[in-house]
Structures are given as structure tokens and as C-alpha cells.
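Participant: Sequence plus predicted model, see below.
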Amino acid sequence: MSWNWQAIITHFPELLKASITTLELVVLSSVIGLIFGVVLALLRLSKNPLVQVFPFLYIFFFRGTPLLVQIFLIYYGLGQFKAIQESVLWKPVLSQAYWCAIIAFTLNTAAYVAEIVRGAIQAVPRGELEAADALGMSPVQKFTRITLPRAFGIMIPAYSNEVIFMLKGSALASTITVMDLMYASKVIIAKTYLTLEIYFAAGIIYLLISWLILALFRLFDRSFNKHKRYNPVQK
């Protein structure tokens, strides 16, 4: 068996162009999912059992069911309700595969981010919180100036992994005809019958995107947590 390297070179720009849609899906769902995740985490940390019920059930559902099922429920399922078809969001948003994919990815990643944020908040050193109390900070000041910033610093590595997982999961958007990297690969393969070569090229692009995401998070982590770096005094 011989590889058709010329086909890879020829179609690589087309795959790169399609990867822009993949990046859009990942970035939008990750950013919006982070916001929702923080809210869910705060609700989960509430001392009121009634407040904890919704986030618990939400997280249980979206972490316990496959992402592909969630995509199908949103893209195919919502259209079964006449009230949704007659709503103002139907044509511009809910009838579009692109936005349905973003909604599904956002809801899914928010569930995982919520647990990451919750764990990070609980991991904030108690001594720092006690120091904030000693300084006379109000609960809001302590949360916004100490708890939340420290929690974000703690959760960066785990959140970067979640973004990578979302990048891999974004390939499922092709199942509802979103013109992402995986969908473009399938179209090219249907025309050329070069399955191995095209999927190899797509895999390289996914690998490059993953490397870029990890590099950006590493830089952000070093900048945000620069106080953790220890410079020994030279004797």
C-alpha cells in the first residue's frame, strides 16, 4: 500500500478552512459554558438543599448521557414541539445545525466545568479565607477578591483538559451536517476514496489545534499563577 501524499497536500488547505468552524464551536461553547458552569457551581455550593436540586440534576444528566444523544435531542428533538417551531428563536437559532451544536456543547461542558469550579473553590486554602476575615472583608469582597481568583488559578489545568475534550467532541457536530473539520473530511473522502490519507491529515490538524490550546493555557497559567514561582535566594 502506498500513500497519496499529493492528495494530502492538495486537500490540506480545504481542511484548514473547515477547521475554522471547529475552532468557533470550541471557543464559543467553552466561553459560554464557563459562565454557566460558574453559576451552576455556586448553586451547588449553596447551603439550601432546594437550591442544590436543579444544578445536581442538570450535572447528573449532562455528565451521565452521551454528547451525541444530547446533540440529537436538541437538533432533532426540539423541532417536534409546535410551540418551539412558532417561537422567534426557531428560524435564526434552533433550526440551524450550527447553533444547535453550540447549544449542545455549551450545556454539556457547563456540567463538567461546574464540578471543576466547585472543586477549585473548595480547594482554596482556608488560611487565605481566614486572613480575609481578619482584614474585615465582607463576604462579597472575600469572594470576588480571594475565593474566585484563587479558584480560577487552581482550576486552569483541569479546565484546559475540558477544552481539549470539547475539541475532540466537536467532531460529533458533523453528524448534524455542520461544516466542520470532520464533515469536510467526509466530503473529501466521498470524492477521492482516500480514507486513510484524509483522516490522517484531519488528525494532524486536530493535533495542532490541541497543541495551540495547551500552549495558550500554559502561558495563561504561568501569568495568572506567577506568585507560585519560587526564586531561591542566591547565597
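Facilitator: Okay, I see it. Residues are numbered from 1 along each chain as shown.
Participant: can we go C-alpha only for contacts and neighbour counts from here?
Facilitator: Noted.
Participant: what ranges do the helices span in this protein?
Facilitator: Using DSSP state H, the helices assigned to the chain run over residues 5-44, 49-64, 67-72, 82-85, 97-122, 126-134, 139-142, 148-169, 181-192, 195-224.
Participant: Mean neighbour count, these: which tops it?
Facilitator: Comparing those by mean neighbour count (mean count of other CA atoms under 10 Å), helix 97-122 comes out on top with a mean of 23.
Participant: okay, pairing it with this:
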Amino acid sequence: MAFFDTLAANLPKLLDGTVTTLALTGLGAAIAAAASPGLALLRANGPLPAQLALRAYISFVRGTPLLAQLFLVFYGSGQFRAELTALGLWGFFRDPFNCAVLVFAVNSCAYQTEILRGGIQAVAVGEIEAARAVGMSRPTIMRRVVFPHAYRIAWPALGNEIILLMKASALASIVTVFDLMGRTRQIFSRSFEFSVYFQAAVLYLIITACFVYLWRFAERRMSRHMAAPGRA
């Protein structure tokens, strides 16, 4: 009974942290999803200088810890306060939530770009040639042939990336963002009830399970025309 008593007492703060976690993950993933298609296209077929610049960016993001990137932006921006103030950006960078969203977006964008690049390069050449044969322009081919197939190929990997981003969002608590893990640490520091970490783990599990279900449902909808006859 003591466990359920502490759960009832902790739940409002944990749910408040859960909302922040979902906001961090959703905003970071959405910004990355908006930027990654164009970057993936440049990474796959762009001019060499653009490919080299993107390769350097992706290598840096994938080769350094997310925590280090978060510290660089949150604490490092304070070193340029005068310059950021002159540009009108200090109000953005002094907010830890904004810094966390920016870092998560930049980090996820690198991974999503590479995932989509693989999807674009996996599209069958014959399908592109067939689209050209019927008179489609290059933008139309990208919109109606390349990207639909690329997203279908990359969809499971993109889902895994968002799940990893959601779990990595727990690092935001280190820069005083009160997400789910931040609220958990706050509750523990006051009550020393270790069970609060188990409660937080269950909430993370519930979020992940719901996301996986919705992502797989979307994947089935995207691939319903490929189902075997009688099983659609």
C-alpha cells in the first residue's frame, strides 16, 4: 500500500514532467523531420562541397555525446552573452528548455538525414527511370516517387531514432529542465523514496509502448497497398 500511496502523491509532478518530456521530444523530432529531407537529398546527390559539409556535421554529431552537445550550447552560449544580446538571441539561449530543444533537433536531424539518405539511395533506379519516361519533372519525381519510397524504407529506423531521442531527453534534467527525469530527481531529493525511479521507468515504458503502437499502425497504413490479396 505504501507504494501506491507514494505513487498517488508523486503522480501529478511526474505527469507534469511527462508533458515536458513529450514536448522536448516532439519539438526536437519535428524540427529535425522538417530539415532532414532536403539535407538527405543534398547528402545523396548534392554538389561535393555540400556533401563534405554535411558529412562533417553528421560525423561531429554522431561522434560526440549528446550531453557534451547540451553543455556546449547551454553553458557555452553564456560566453557569448554580449554578442547574442546584440543579435536579440540571448532571451532564447538563456532558457534551458529552448537550448535542449535546439540540441535535440540538431542531434536528431543528423541521424534522420543519414537514415533518409539510405532510404533515398535504396529506391530502385527503374522506378525513377519509369517516372521520367512518362514525362514527370524532377520535383514531381521526388515528391511522388523518391520520397514516398524512401520514407517507407526508412520508417522503422526513423521510429527507433525518435524513441532513442525520447530516452535521451532525460539528459535535459542536468541543465535544470524539469522533464520526467528532472521531476523524478526533484522528488527523490526531498523524499528519498527510491521507488519514484521505478515509477518514472514505468511512465517511460508506457510512452514508448504507445509510440511503437502508433508508429507501426502508420507503417501498416503506408504499406497497405503491398499487402497480400485477401489480407489487406
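Facilitator: Structure received. This structure is a prediction, so every number in the text was calculated from the model and none was measured.
Participant: Using CSV, lay out the helices of the first structure together with distance to residue 91 of the first structure.
Facilitator: Listed next are the helices of the first structure as CSV, based on distance: least, CA to CA, whole Å:
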stretch, distance to residue 91 of the first structure
helix 5-44, 19
helix 49-64, 26
helix 67-72, 18
helix 82-85, 8
helix 97-122, 11
helix 126-134, 49
helix 139-142, 41
helix 148-169, 25
helix 181-192, 23
helix 195-224, 31
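Participant: Tell me which of these approaches residue 233 of the first structure most closely.
Facilitator: Closest of these to residue 233 of the first structure is helix 195-224, at 20.5 Å (criterion: CA to CA).
Participant: Show the contacting residues for the residue most central in space within the second structure.
Facilitator: Residue closest to the average C-alpha location in the second structure (CA atoms, centre = their mean): residue 29, at 3.2 Å. Residue 29 of the second structure is in contact with 104, 105, 108, 109, 162, 165, counting by CA atoms under 8 Å, 6 or more residues apart in numbering.
Participant: Same check on residue 172 of the second structure?
Facilitator: 70, 97, 100, 178, 179, 182.
Participant: Spatially, what comes nearest to the last one if we skip its sequence neighbours?
Facilitator: Think residue 182 of the second structure. residue 173 (4.5 Å; CA to CA, 6 or more residues apart in numbering).
Participant: And for the third one?
Facilitator: Setting aside the residues directly before and after it, residue 100 of the second structure is nearest to residue 172 in space (CA to CA, 6+ apart), at 6.2 Å.
Participant: aligned partner of that neighbour in the first structure?
Facilitator: Residue pairing (TM-score structural alignment): residue 172 of the second structure is matched to residue 173 of the first structure.
Participant: I'd like to know how far that match sits from residue 41 of the first structure.
Facilitator: Separation of residue 173 of the first structure from residue 41 of the first structure (CA to CA, to the nearest Å) stands at 27 Å.
Participant: same check, this time on residue 156 of the first structure
Facilitator: Distance from residue 156 of the first structure to residue 41 of the first structure, by CA to CA: 15 Å.
Participant: just residue 7 of the first structure next, same as before
Facilitator: From residue 7 of the first structure over to residue 41 of the first structure the distance is 48 Å, taken as CA to CA.
Participant: Next up, the contacts around the residue lying closest to residue 102 of the second structure once chain neighbours are set aside.
Facilitator: Distances taken as CA to CA, 6+ apart put residue 28 closest to residue 102 of the second structure, at 6.9 Å, once the chain neighbours are dropped. Residue 28 of the second structure makes contact with 101, 102, 103, 104, 105, 106, 108 under the criterion CA under 8 Å, 6+ apart.
Participant: how many other residues sit next to the residue nearest to residue 182 of the second structure?
Facilitator: Around residue 173 of the second structure there are 21 other residues, counting by other CA atoms under 10 Å.
Participant: wait, doesn't it sit right on residue 186?
Facilitator: No: using CA atoms under 8 Å, residue 173 of the second structure is not in contact with residue 186, being 9.7 Å away.
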